[in-house]
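Peer 1: My questions concern the predicted model and sequence given below.
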Amino acid sequence: MKILITGSNGQVGYCLTQRLEEKATILSLDYEGLDITDKKAVQKIVADFNPDYIINAAAHTAVDRAEQEAELSYAINQDGPLHLAQAASECGAVILHISTDYVFDGEGQLPYQEIDSTNPQGVYGHSKLAGEIAVAEYCPKHLILRTAWVFGEHGNNFVKTMLRLAQTHDELTIVGDQFGGPTYAGDIADALIAMVEYIEAGNKPAWGVYHFSGMPYASWYDFAKAIFQVAEDSNVLQKQPAVTAIPTSAYPTPAKRPENSRLNCTKIESQFGIKPSDWKRALNNIQAYK
């Protein structure tokens, strides 16, 4: 089993590389090793390596910067997946592609299902949706995994930001009216690997889009409170900062954040037996997030 991993230095790509090293022959590349916006480079790497699976964990995820860097965002989030999907199709590989809750408008309170209408509100969401469409169009054997609120020991994320701020602030204000499922990067990697192993076992999945995120749903305020409690209990913090919930309107950003990032994850459990990420369990090794 040969697997090409792109975005190897990102949160999920790093976890995939660590977990797959002993399970498969892998070629794990970061931007320096493969610029996915370069079609010829993608074609050469894929043709030379001839993978059975391509897992695309590369993305332009700077949501606010995307508003000013639209061309770059589309190059990485649309053109890159398109090139990978074309190359996968040519060599008969399966492509697994990571997408986002930002393809939805964030309205309402019900968890989004895969069949719900998309309506991205910013450049990041639009570019990621364009990538989904490209992958589905150019590679018949595709699995698109939408996720949300990713965190882990490697890279930059909300958990690390909260721990850093708690070292220098006695009081913090955190948005309390945006809700979603914090998702541990290691669990996303495990979900993608489980999908690969399902196919390797001789099963044929329903190709298409799947949702995978953490449970229970929480606000950013709820998530921050949980982080600080675990950090104090684990002696990572000597004292928790006082946390106050504020509305989204009190924390303006260049890109609009969805108020509802809840994803319905029943489809992936039904097809692959993959349960939602347990983000509270993932915080138990909070010493590793420093």
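Peer 2: Looks like it came in fine.
Peer 1: Every contact and neighbour count from this point should use C-alpha atoms.
Peer 2: Noted.
Peer 1: Assess the claim that R262 and P111 are in contact.
Peer 2: Yes - between R262 and P111 there is a contact at 4.5 Å, judged by C-alpha atoms under 8 Å.
Peer 1: higher neighbour count, those two?
Peer 2: Counted by other C-alpha atoms under 10 Å, R262 and P111 do not tie: R262 has more neighbours, with 29 against 18.
Peer 1: mind checking how far that one is from A148?
Peer 2: Distance, R262 to A148, by C-alpha to C-alpha, to the nearest Å: 8 Å.
Peer 1: Is T17 within a helix or a strand, and which one?
Peer 2: Here T17 sits within helix 11-20, counting by DSSP states H and E.
Peer 1: how far off helix 11-20 does the helix or strand just after that helix point, in degrees?
Peer 2: As assigned by DSSP H and E, the chain's next helix or strand after helix 11-20 is strand 25-29. If you take axes from the mean of the first three to the mean of the last three C-alpha atoms, to 10 degrees, strand 25-29 sits at 160 degrees to helix 11-20.
Peer 1: Structure two is appended below for comparative analysis:
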Amino acid sequence: MKKILVTGCNGQLGRAIRKEYAASDVEFINTDVVAGNGIVSLDITNIDAVMEMVKDTKPDIIINCAAHTNVDKCEEQQDLAYKINAIGPRNLSIASSEIGAKMIHISTDYVFEGNGTRPYIEFDKPNPISAYGRTKLEGENFVKQFADRFFMLRTAWLYGDGRNFVKTMLSLAETHDELSVVCDQLGSPTSAVELAKMIHFLEKTDNYGIFHATCEGDTNWAEFADEIMKRAGKTTRIKHVTSEEYKKMNPASANRPAYSILENYMLKLTSDYRMADWHDALDVYMKELLG
């Protein structure tokens, strides 16, 4: 039986992975910061704790879903962000090599500066403009340095079972007639379910390396919000505002890439696998969410 250790198992992707593998012959070692309900506590920033856990359980695959993903908070908590987003992946990569496990690490579109005019491919040079992006890039570097066999998946605008943009918009729509949403930041909304499917596909192969992993197609945050409201039958108006206008309303917000559309180029070069269009993935998610 295949044994998979998942960090950050209570997050959106961690939950989606468990559902994706529900019908598979797999033993999960579910870990997160807080233990309980079959979840084991693991601090990925502690190398001794990681080594002990990995040597005791001997997983075939380690999937790192743990991250400090609050982009604004990362600016204020840079030491913590580096510990979770860089040191954590380093520790897991060292441990994976120690026991010969495959390492799967989740990264982000925010490793790019976002001033491009075409979708970023895996061969483009990262240049992050926020603490979140910088710490995630260092995590990538550590994985490349210490993991013998790794899949690194850069994703974007993730939503699933947990706190996310879709649920925030629907919640705010209950009490607001109008919401201001940025219209000049471009990307690809990605379902955690679709990302979990891609992980399941890749981990069975020896097709190692860096992969972009987003749903097909692209949009901006305001248009994404429009699509959410339409599917939910909400009358709340989405006011399209620029990043500059939004920054005036929320001066503490971190810099975000204006153009962070990712092309799943490596996936297309090396396999026939394709992720769903973001509209279709959103349809599936909304139907399940709204019943």
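Peer 2: Yes, it's here. All values derive from a computational prediction rather than experimental measurement.
Peer 1: before we move on, the earlier item: what's the mean distance for the helix holding T17 of the first structure versus the second structure?
Peer 2: Superposed on the second structure, helix 11-20 of the first structure shows a mean distance to its aligned partners of 1.3 Å (mean C-alpha distance after the TM-score superposition for the first structure).
Peer 1: OK, contacts around A245 of the first structure?
Peer 2: Contact analysis of A245 of the first structure by C-alpha atoms under 8 Å, 6 or more residues apart in numbering lists 173-176, 221.
Peer 1: Relative to A194 of the first structure, which of these is nearest.
Peer 2: Relative to A194 of the first structure, the closest of the contacts of A245 of the first structure is Y221; by C-alpha to C-alpha it sits at 31.5 Å.
Peer 1: quick one: the closest one from A185 of the first structure, how far?
Peer 2: For Y221 of the first structure relative to A185 of the first structure (C-alpha to C-alpha), the value is 20 Å.
Peer 1: next one: Y14 of the first structure
Peer 2: According to C-alpha to C-alpha, Y14 of the first structure and A185 of the first structure sit 9 Å apart.
Peer 1: for the spatially most central residue of the first structure, what are its contacts?
Peer 2: Compute the mean C-alpha point of the first structure, and by C-alpha atoms, centre = their mean the closest residue is T147, 4.9 Å away. Shown in contact with T147 of the first structure (C-alpha under 8 Å, 6+ apart): 98-101, 183, 211-213, 263.
Peer 1: Also A47 of the first structure?
Peer 2: 87, 91.
Peer 1: residue range for stretch 104-122 of the second structure in the first structure?
Peer 2: Using TM-score structural alignment, stretch 104-122 of the second structure corresponds to residues 96-114 of the first structure.
Peer 1: And Y221 and A185 of the first structure? Which one has more around it.
Peer 2: A185 (27 against 21).
Peer 1: And that one, what's its match in the second structure?
Peer 2: For A185 of the first structure, the residue aligned by TM-score structural alignment is A192.
Peer 1: Wait, its match touches G160, no?
Peer 2: Yes - look at A192 of the second structure against G160 with C-alpha under 8 Å: they come within range, at 5.1 Å.
Peer 1: quick one, helices of the second structure?
Peer 2: 12-20, 47-57, 71-76, 78-82, 88-99, 131-146, 165-173, 192-203, 221-232, 243-249, 265-270, 278-290 (DSSP state H).
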